[in-house]
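1. coordinates only, sequence not included:
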C-alpha cells in the first residue's frame, strides 16, 4: 500500500513551469509526497474555424507538442533532483477538467504558482476561487521570488489564528526553520490561538490599509511562506490576499 501523500501541481506550460515544479519537488521531499502534474488546454486556444477532421488533427498535434514540452521539463528536473513526476494533459472545459481531476486523484496538497502578485491561471482570476470551492485540502500558492525549501534559512509567518497542530504539512515546515516564527494579527480576531514559544507578534488595525500594511511588514521581515487558515477567512479575502502579498502562501484545510 502506498501511504505517500499526493501533491497536485496545476500549471500551464510556459517559462514558469520548471520553477513551479522544482518548488513542488522541494516540498515533496520534506513531506514524503509524490507529484502529479496536470495541464489543461482549451480547444478554442488550438482550433479556430475548421472542419471537425481538421480540428481533431490540430488538437492531436497540440497534444503531442505539449506532451513533449512537459516531458522535457520533467526529465530535466527528475534527473537533477532524482525524483519521479507523473503528468497528464487534458483538452476541454478548464473548470470541469480540473474539478474532475481533483475528484479522481484526491490530492492532499494543490500547488499553484504566482508571479508578482498575480496567480498563474489558465482562465483568469477564478482559479483560486475554484480550488477553494472544490478542494478541501491544503493549498500552496508559490511565489517565484521566495525560498520554499525546508531549510534553516526559511522564514515563516502566521496570519491571524493558525493552529499549526491541525496541519501536518505546516508543522513539518516549521520544524525545519531555526528562525523565529512571526505572527501577523489583524485586530478583528476574536479567539486567539496560542502561538509556539518565541513567536514574534505584529498587530495591525483593521481598515482599508490593513492588507497593504501587512504586505509591507511581510517584505520587511523577508517572509518566504505565510500560513492562513481557510476557516477563519472568507474565500474572497483569501483571493485578495493571494493577489496582494508578495510571498508564498499555504492555506490550511
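-> Everything's here; your move. Note that the coordinates shown come from a computational prediction; the quantities given were computed from them, not determined experimentally.
2. going forward, measure contacts between C-alpha atoms and count neighbours the same way
-> Will do.
3. the longest strand along the chain: what's the following helix or strand?
-> Using DSSP state E to define each element, the chain has its longest strand at strand 33-41. Scanning the chain past strand 33-41 towards its C-terminal end, the next helix or strand to appear is helix 43-46 (assignment: DSSP states H and E).
4. for that following helix, packing partners?
-> Here helix 43-46 touches helix 52-81, going by 3 or more CA pairs under 8 Å, 6 or more residues apart in numbering; DSSP states H and E.
5. by contact count, what packs against the helix it packs on?
-> If you count contacts as 3+ CA pairs under 8 Å, 6+ apart, helix 52-81 packs onto helix 17-31, helix 43-46, strand 85-91.
6. tell me the angle the first one makes with strand 85-91.
-> With axes from the mean of the first three to the mean of the last three CA atoms, to 10 degrees as the basis, helix 17-31 and strand 85-91 are set at 130 degrees to each other.
7. so which of the helices and strands packed on helix 52-81 gets nearest residue 64?
-> Using CA to CA as the measure, strand 85-91 is the one of the helices and strands packed on helix 52-81 that comes nearest residue 64, at 9.8 Å.
8. what residues does the closest one touch?
-> Around strand 85-91, the neighbours that count as contacts under CA atoms under 8 Å, 6 or more residues apart in numbering are 34-43, 63, 66-67, 70, 74, 78, 97.
9. in that strand, which residues are buried?
-> If you call a residue buried by 16 or more other CA atoms under 10 Å, then strand 85-91 has these buried ones: 85, 89, 90, 91.
10. returning to what we had before: so how do I select the buried members of the contacts of strand 85-91 in PyMOL?
-> One line in PyMOL is enough to select the buried ones among the contacts of strand 85-91; burial here means 16+ other CA under 10 Å:
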select buried, resi 34+35+36+37+38+39+40+41+42+43+63+66+67+70+74+97
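11. adding distance to residue 236, write the buried residues of strand 85-91 out as JSON lines.
-> Rendered in JSON lines, the data for those read as follows (distance: CA to CA, whole Å):
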{"residue": "85", "distance to residue 236": "32"}
{"residue": "89", "distance to residue 236": "29"}
{"residue": "90", "distance to residue 236": "28"}
{"residue": "91", "distance to residue 236": "28"}
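12. ok, then the element right after the helix or strand residue 97 falls within?
-> Assigning secondary structure by DSSP H and E places residue 97 in helix 94-105. Note on helix 94-105: by DSSP H and E, the next helix or strand toward the C-terminus is strand 109-115.
13. that older thread, max pairwise distance over the buried residues of strand 85-91: which two?
-> Comparing all pairs in the buried residues of strand 85-91 by CA to CA, the longest separation belongs to 85 and 91, at 20.4 Å.
14. another one to put next to it:
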C-alpha cells in the first residue's frame, strides 16, 4: 500500500491559466506518488457548424492535430520539470457524457478542476464542477489559477469541519508527511456543538479556529486562511448539503474561498 500510485485525472479547458493548474497537479502528484492523465474535451459545436460532411471531417481532423500539438507543448516541459508521468488525451463530444465515460474507463482516485474567476461552477460547459462533485465519489481538487504549489516546499495544510475519520485517508496521511507546520483546523459550528479536535494528530500539533455560524462566516474563514498562508484546504464532505452543523454547502465554499480546495466523497475514507 505504501508504493501505491494515486491516479489523477486533470480536466482541462486549455485556457491561458492551464499551465498553473497543471503545475499544481504535477506538484500534488509528486507529493503523493501519483500519475496524471490530462484530458481535454471540445464540444462538437465548438468545432463544426452546418457544413457539408467532407468539410466537417477535415475540420475535425485539423482540430485533433492542433489540439494535440497545443497539449503536448503545454504538458511536456512541465512533466520534465516536475519529474512526473503525464498522459494526454483529447476528444470531441458532449462534455458531461465524455467525462462520465472517461471516469469509468480511467477510474481515477482524484479529479482536478480549475476554478474560474467570478464563475466558480462553470468549466468547459454548464456547471461541470457541480456535475463532477455530485457524480464522482472520490477526491476532487479545485485548483488555483494564480497560486502555484511547489513539490519541494513545506506544505501548509488546512482542514474545514474535518473529523478523526478524515485523517485516516491515505491521501491526507501522504500530505501530512510533506509538512512540519501545525495542521490548521477550521470549524464552523451552528448552535452549541462542542469542539472535539485532538490536540495532536499523527505527531502534528493542531491549531484550531472555531467560528460561530453567521451569514458572512465564509468570508471570515477566507481571511483566516490567507492570514495563516494555507496552501490547500481539505473540505469535509458533509458540506455538500446544508446540515445542522455548518448551515452552508460546497457551492458557498468554492465560490468564496480563494485557496485551492480538496473535497472528498465518503467512499475515500479508509476503514
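-> Ah, there it is. Keep in mind the model is a prediction, meaning the values are calculated, not measured.
15. now do the equivalent of residue 180 of the first structure over in the second structure against residue 141 of the second structure, distance only.
-> Using TM-score structural alignment as the criterion, residue 180 of the first structure maps onto residue 182 of the second structure. Residue 182 of the second structure sits 22 Å away from residue 141 of the second structure, taking CA to CA, to the nearest Å as the criterion.
16. point me to the helix or strand that includes the residue nearest to the spatial centre of the second structure.
-> Geometric centre of the second structure, nearest residue: residue 141, 1.0 Å, by CA atoms, centre = their mean. Assigned by DSSP H and E, residue 141 of the second structure falls within strand 139-143.
17. which helices and strands sit right next to that strand?
-> Using 3+ CA pairs under 8 Å, 6+ apart, strand 139-143 of the second structure sits against helix 18-32, strand 110-114, strand 261-264.
18. isn't the residue nearest to the centre of the second structure right up against residue 260?
-> Yes. Under the contact definition of CA atoms under 8 Å, residue 141 of the second structure touches residue 260, with a separation of 7.3 Å.
19. what's around residue 117 of the second structure, how many residues?
-> As a burial measure, the neighbour count of residue 117 of the second structure was computed by other CA atoms under 10 Å and equals 12.
20. would you mind confirming that the match of residue 180 of the first structure is in contact with residue 207?
-> Yes. Between residue 182 of the second structure and residue 207 there is a contact at 6.3 Å, judged by CA under 8 Å.
21. distance to residue 123 of the second structure added to the helices and strands packed on strand 139-143 of the second structure, as CSV?
-> Formatted as CSV, these follow (distance: least, CA to CA, whole Å):
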stretch, distance to residue 123 of the second structure
helix 18-32, 12
strand 110-114, 8
strand 261-264, 16
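22. deepest in the core, which of the ones you listed is it.
-> For these, the stretch with the most neighbours on average is strand 110-114, a mean of 25; neighbours defined as mean count of other CA atoms under 10 Å.
23. in stretch 55-66 of the first structure, what's buried?
-> Applying 16+ other CA under 10 Å to stretch 55-66 of the first structure flags 55, 58, 59, 62, 63, 66 as buried.
24. so what's the closest residue to the fourth one other than its chain neighbours up against?
-> If I follow you right, that is residue 62 of the first structure. Nearest residue to residue 62 of the first structure, sequence neighbours excluded (CA to CA, 6 or more residues apart in numbering): residue 46, at 7.1 Å. Under the criterion of CA under 8 Å, 6+ apart, the contact partners of residue 46 of the first structure comprise 58, 59, 62.
25. separation between residue 46 of the first structure and residue 40 of the first structure?
-> Taking CA to CA as the criterion, residue 46 of the first structure is separated from residue 40 of the first structure by 12 Å.
26. okay, how far is it across stretch 183-194 of the second structure, tip to tip?
-> With CA to CA as the measure, stretch 183-194 of the second structure spans 19 Å from end to end.
27. what does residue 215 of the second structure correspond to in the first structure?
-> When the first structure is aligned by TM-score structural alignment, residue 215 of the second structure is paired with residue 208.
28. its match: what secondary structure?
-> Per DSSP: H, G, I helix; E, B strand; the rest coil, the local secondary structure of residue 208 of the first structure is coil.
29. okay, now it: neighbour count?
-> Neighbour count for residue 208 of the first structure, taken as other CA under 10 Å: 8.
30. over to residue 98 of the first structure?
-> Close neighbours of residue 98 of the first structure, defined as other CA under 10 Å, add up to 21.
31. and it, what does it touch?
-> Counting by CA under 8 Å, 6+ apart, residue 98 of the first structure makes contact with residue 40.
32. any idea how far it is from residue 9 of the first structure?
-> With CA to CA as the criterion, residue 98 of the first structure and residue 9 of the first structure are 11 Å apart.
33. cool, and residue 231 of the first structure?
-> Separation of residue 231 of the first structure from residue 9 of the first structure (CA to CA) stands at 23 Å.
34. what of residue 238 of the first structure?
-> Counting by CA to CA, the gap between residue 238 of the first structure and residue 9 of the first structure amounts to 19 Å.
35. these two: which is more packed in?
-> residue 9 (23 against 20).
36. helices and strands around the helix or strand that contains that one, which ones?
-> Assigned by DSSP H and E, residue 9 of the first structure belongs to strand 5-10. The contact analysis (3+ CA pairs under 8 Å, 6+ apart) places strand 5-10 of the first structure against helix 17-31, strand 33-41, strand 109-115.
37. tell me which of the ones you listed lies nearest to residue 4 of the first structure.
-> strand 33-41 (5.1 Å).
38. what does that closest one contact?
-> Residues outside strand 33-41 of the first structure that contact it (CA under 8 Å, 6+ apart) are 4-13, 24-25, 27-28, 84-92, 94, 97-98, 122.
39. alright, calling it a day.
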